[in-house]
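> Could you work out the structure for the sequence below:
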Amino acid sequence: MKAKRWGVTTGVMLVLSAWVGAQAPGRVLPAADRARLFQHHRVLAGMLVDHGLDLAASRHPLDRAEECQRTARTLGQALHRAAQEQDTSRLNQLSELLVLVIREGLAPTLHEAARLISPQSPEAKRLRDIRDRSRGELAQLRQQLTLEEAAERGLPLQTVLERLTSAESQLRLLGEEASTPASSSR
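Below you'll find the predicted structure:
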C-alpha cells in the first residue's frame, strides 16, 4: 500500500511539476501577476495531491470513480476560473488535464465497475449516479464556458468545448447507446 501511495504521489507530483513548469511565461510578469499564478498553482496542486492520495487509498472501483469525479470537479472549477480571468494559457492546460482525468481515470474506472457490478445490485444505482453527476457537471461546465464565450470576452473556447464534449461522451456505461452528451446529461 505504501509503495502504491508513493508511486501515485510521485506520478501526481511529476505531472504537476511539468504543468507548473509549462506555466512559465515567455516574458517577465509583474510581481502581482506572478503572485496570483503562484497562488492558483499552489492551491490547485495541493487539492490534486489530496485527490491522488485518496484515490490511491480507494479499494473499490466505485470509490475510485467518486474520487476521479472529485478531481474532475476540482479541475473544472479551476478551468471556469481561468475562463473568467481570460487566461487562455491556463484554460488550455486545465482543459487538457481535465480530459486526461476523465479519459484515463474516470471513464475506465466506471467501465471496470460496470463489468464487476450486477445490474440489479444497489451498487449499480450508485454507479449510474456517479456517471450521471459526472456528465451533469461536465454539461454545466460546458454551459458556463459557452456563456463566457458569448460574453464577447475574446476567449478561444471552441477547442476547450470540443474537448469537454468528447470527454463527456466517454462516460457511457457498458451496453449504453451512444448519445449526444447534452441529451444524456441532467
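
> all contacts plus neighbour counts: C-alpha atoms, from now on.
Fine.

> Now stretch 121-132: buried residues?
124, 127-128, 130-132 (16 or more other C-alpha atoms under 10 Å).

> Redo the residues you listed as a markdown table? Include distance to residue 184.
Listed next are those as a markdown table, based on distance: C-alpha to C-alpha, whole Å:
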| residue | distance to residue 184 |
| --- | --- |
| 124 | 18 |
| 127 | 15 |
| 128 | 12 |
| 130 | 14 |
| 131 | 11 |
| 132 | 8 |
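
> from the residues you listed, which is closest to residue 70?
residue 130 (10.2 Å; C-alpha to C-alpha).

> Look up the closest residue to that closest one, ignoring the ones flanking it.
residue 66 (6.5 Å; C-alpha to C-alpha, 6 or more residues apart in numbering).

> Can you classify residue 118 by secondary structure?
coil (DSSP: H, G, I helix; E, B strand; the rest coil).

> how much space between residue 123 and residue 136?
Relative to residue 136, residue 123 is positioned 20 Å away (C-alpha to C-alpha, to the nearest Å).

> Residue 127 too?
For residue 127 relative to residue 136 (C-alpha to C-alpha), the value is 14 Å.

> With residue 81 instead?
In terms of C-alpha to C-alpha, residue 81 sits 18 Å off from residue 136.

> And for residue 10?
31 Å.

> quick one, which of these two is more surrounded?
Neighbour count, other C-alpha atoms under 10 Å: between residue 10 and residue 136, residue 136 has more, with 18 against 14.

> Now do the helices in the protein.
In the chain, the segments counted as helices under DSSP state H are 2-22, 31-57, 61-84, 88-101, 107-116, 122-150, 158-169, 181-184.

> The fifth one packs against which elements?
In other words, helix 107-116. helix 61-84, helix 122-150 (3 or more C-alpha pairs under 8 Å, 6 or more residues apart in numbering; DSSP states H and E).

> To compare against the first, here's the next sequence to fold:
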Amino acid sequence: MARWAFLLTAFVALAAWAGAQGPVPPAPLSAEDKLRLLRANHALIENLVRDGVEMSKAGRPVDRAAHCRLASRSLVNAIREAARTEDAERVAELTGLYRTVVRDGLLPTLADAKRGVTPNSPADVALRKVRSDSVEDVKDLKTALPAVGNNQRVKDALKQLDELVEALK
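Just a heads-up that it's a prediction; the model follows:
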C-alpha cells in the first residue's frame, strides 16, 4: 500500500514540475491594443461576414464558390495592406488564414461545383472564371509579400502559396 502512495505522490510531483516548465502565457492585451486591432480588422471582419452570409444563401454550388472566392479576396486585400505597411507578423497570420480559407473552403466548394456542371455550360464557364481569378489572387499575393522583408514566417507563407497555386490548377 505504501508503494502506491509513494508512486502517486511521485507522479503528482512530477506532473506539477512538468506543468511548471511550459511557456509563459503572453500578457493580456490592453484595452488600447484591443481597440487598435479592432480598427485594423474592422473592414476585413465586415467583408468576411458579408461574404459568408451570401455564401450560405447561395443556392448553386457555383455561386457558393464565387462568394467563397470573394471572401478569400478580402483576405488578399488585407494581406496586401499589411505588406504595404511592412507588418510582417500580420502578413504571416493573415496568409495562414487565407491558405486555410482556400484549402478548406474554396477548393472543396470548387470540386463540389465541378461535379454538378455540364462541360462548356454557362455554369462551367463561371466556375473556370472563379478558379482562374483565385489563381490570380495567389499570384497577386506572391508579388506583394517579398516587400515585407526577411521574416521567416513570411517566407514560409510564400512557400504555402506555391502549394495553393498547384491545388487550384
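
> What would you report as the TM-score here?
Here the TM-score for the pair of chains, by TM-score structural alignment, normalised by the length of the second structure, is 0.75; 143 aligned residues with a C-alpha RMSD of 2.1 Å.

> And for the residue nearest to the spatial centre of the second structure, nearest residue in space, chain neighbours not counted?
Centroid-nearest residue in the second structure: residue 97, 1.2 Å away (criterion: C-alpha atoms, centre = their mean). Nearest non-adjacent residue to residue 97 of the second structure, counting by C-alpha to C-alpha, 6+ apart: residue 75, 8.0 Å away.

> now the one you found: how far from residue 68 of the second structure?
Residue 75 of the second structure is 11 Å from residue 68 of the second structure, by C-alpha to C-alpha.

> Look at those two and report which has more neighbours.
A count of neighbours by other C-alpha under 10 Å puts residue 68 above the other of residue 75 of the second structure and residue 68, at 27 against 23.

> didn't that one look like it was pressed against residue 50?
No. Residue 68 of the second structure is beyond contact range of residue 50, at 10.7 Å (criterion: C-alpha atoms under 8 Å).

> anything in contact with each of the two?
Counting by C-alpha atoms under 8 Å, 6 or more residues apart in numbering, no residue touches both residue 68 of the second structure and residue 50.

> gap between residue 100 of the second structure and residue 39 of the second structure?
Relative to residue 39 of the second structure, and taking C-alpha to C-alpha, residue 100 of the second structure is found at 23 Å.

> ok, the two, which is more surrounded?
A count of neighbours by other C-alpha under 10 Å puts residue 100 above the other of residue 100 of the second structure and residue 39, at 14 against 11.

> Kindly tell me how buried residue 137 of the first structure is, as a neighbour count.
20.

> for it, what are its contacts?
Contacts of residue 137 of the first structure by C-alpha under 8 Å, 6+ apart are residue 73.

> What of residue 146 of the first structure?
157, 161 are the contacts of residue 146 of the first structure under C-alpha under 8 Å, 6+ apart.

> how about the nearest residue to residue 103 of the first structure, chain neighbours excluded?
residue 167 (6.5 Å).

> Please determine how far the aligned residue in the second structure for that neighbour is located from residue 100 of the second structure.
Aligned counterpart of residue 167 of the first structure in the second structure: residue 164 (TM-score structural alignment). Applying C-alpha to C-alpha, the value for residue 164 of the second structure to residue 100 of the second structure is 10 Å.

> Equivalent analysis for residue 124 of the second structure, please.
Distance, residue 124 of the second structure to residue 100 of the second structure, using C-alpha to C-alpha: 25 Å.

> Please apply the same query to residue 129 of the second structure.
21 Å.

> and what of residue 20 of the second structure?
Note on residue 20 of the second structure: its distance to residue 100 of the second structure, by C-alpha to C-alpha, is 33 Å.

> How about residue 156 of the second structure?
To residue 100 of the second structure, residue 156 of the second structure is 14 Å away according to C-alpha to C-alpha.

> Out of the helices of the first structure, which is the most enclosed?
For these, average neighbour numbers computed from mean count of other C-alpha atoms under 10 Å are highest in helix 61-84, which has a mean of 21.

> That one: average distance to aligned residues in the second structure?
Compared with the second structure after fitting, helix 61-84 of the first structure deviates on average by 0.9 Å (mean C-alpha distance after the TM-score superposition for the first structure).

> and that helix with helix 158-169, angle?
160 degrees (axes from the mean of the first three to the mean of the last three C-alpha atoms, to 10 degrees).

> Which strands or helices does helix 61-84 of the first structure pack on?
Secondary elements touching helix 61-84 of the first structure (3+ C-alpha pairs under 8 Å, 6+ apart): helix 31-57, helix 88-101, helix 107-116, helix 122-150.
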